[in-house]
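Q: this one's structure only:
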């Protein structure tokens, strides 16, 4: 039987949870031990445990593609795929009306004079705003350019 202190801790933890959209950069770094940000992600993996985490179909596609291209490791790619399936809520971005048009609008806005952010990164802005996520967890510097999302603070 739980005591009142434990119940209080659980209630507090639940109310402190944020809804986070996890970018592929964080996930690729989690699985690639030779990635420059692997240790940083390991030190911050509690982000995934302490919050409600979401990804999109596009994020799944990008993580699997990048991992297989860079590692050629089928076992690691399988591990990453099932980890995402089991640990995140996968939102269907194609439920968003005129999704690609909205993403392309963001893409054009942030890439006016030169290429700064990818289409998939721009999709994170549209998805996060549509679903009302509190923060985006990303390691790509391009995310710092986006005015209309909040980046989750990662401990360095």
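A: Sure thing, it's come through. If you're wondering where the values come from, they're calculated on a predicted model, not measured in any experiment.
Q: contacts, neighbours, all on C-alpha from now
A: Noted.
Q: Quick one: list the elements packing against the helix or strand harbouring residue 124.
A: Element membership for residue 124, per DSSP states H and E: helix 119-131. Judged by 3 or more Cα pairs under 8 Å, 6 or more residues apart in numbering; DSSP states H and E, the packing partners of helix 119-131 are helix 99-110, strand 135-137.
Q: Mean neighbour count, these: which tops it?
A: Ranked by mean neighbour count, the helices and strands packed on helix 119-131 are led by strand 135-137 with a mean of 21 (mean count of other Cα atoms under 10 Å).
Q: A further structure is provided below for comparison with the first:
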């Protein structure tokens, strides 16, 4: 015999969504047992693994912070050493430049002094030559004047 919808609904016991019979406390006990089993089998190992992972992360962060601190110190030291070397190098360059400049100035002064000495010598020679020409010219004029005086004296004595 086939069952119809009407016959099925009449065969079900009357009640609501939850029946308050012996299955409800049994289900509650099963849930509590499941919670205890899950807690001991699954949650505690997972919690332990998470705690170990957190501890490892803390240790890694601490180590990383220490390494970063050491790296910063080394960078500072290296920077100071590099800065000191750069200063020494710059000071050497400055000293070399000063030395070259002083040598160039000294050489220039020597060259100018040599040129001045040559110019003084040339001027002295020129002055001596002019002096000799002036003296010769003066001697010639003295001779001419002497000749004129002599000739005038002779012409006066002759008169």
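A: Structure's in. What do you need? Remember, it's a predicted structure, so these values are computed and weren't measured experimentally.
Q: TM-score of the superposed pair?
A: Here the TM-score for the pair of chains, by TM-score structural alignment, normalised by the length of structure 1, is 0.16; 40 aligned residues with a Cα RMSD of 4.8 Å.
Q: circling back: relative to residue 25 of structure 1, which of the helices and strands packed on helix 119-131 of structure 1 is closest?
A: Of all those, strand 135-137 sits nearest to residue 25 of structure 1, with 8.7 Å by Cα to Cα.
Q: Against which helices or strands is the closest one packed?
A: So strand 135-137 of structure 1, by 3+ Cα pairs under 8 Å, 6+ apart, packs with strand 19-22, helix 119-131.
Q: Would you map the strands across structure 1?
A: Ranges of strands in structure 1, per DSSP state E, are 19-22, 52-56, 89-91, 135-137.
Q: Next, count neighbours for residue 131 of structure 1.
A: 14 (other Cα atoms under 10 Å).
Q: separation between it and residue 62 of structure 1?
A: Residue 131 of structure 1 sits 20 Å away from residue 62 of structure 1, going by Cα to Cα, to the nearest Å.
Q: cool, residue 56 of structure 1 as well?
A: Where residue 62 of structure 1 is concerned, residue 56 of structure 1 sits at a distance of 10 Å (Cα to Cα).
Q: More neighbours: these two, which one.
A: Ranked by neighbour count (other Cα under 10 Å), residue 56 of structure 1 and residue 62 place residue 56 first, with 22 against 18.
Q: if we can go back for a sec, highest average neighbour count across the strands of structure 1?
A: Of the strands of structure 1, strand 19-22 is the most buried (mean count of other Cα under 10 Å), at a mean of 24.
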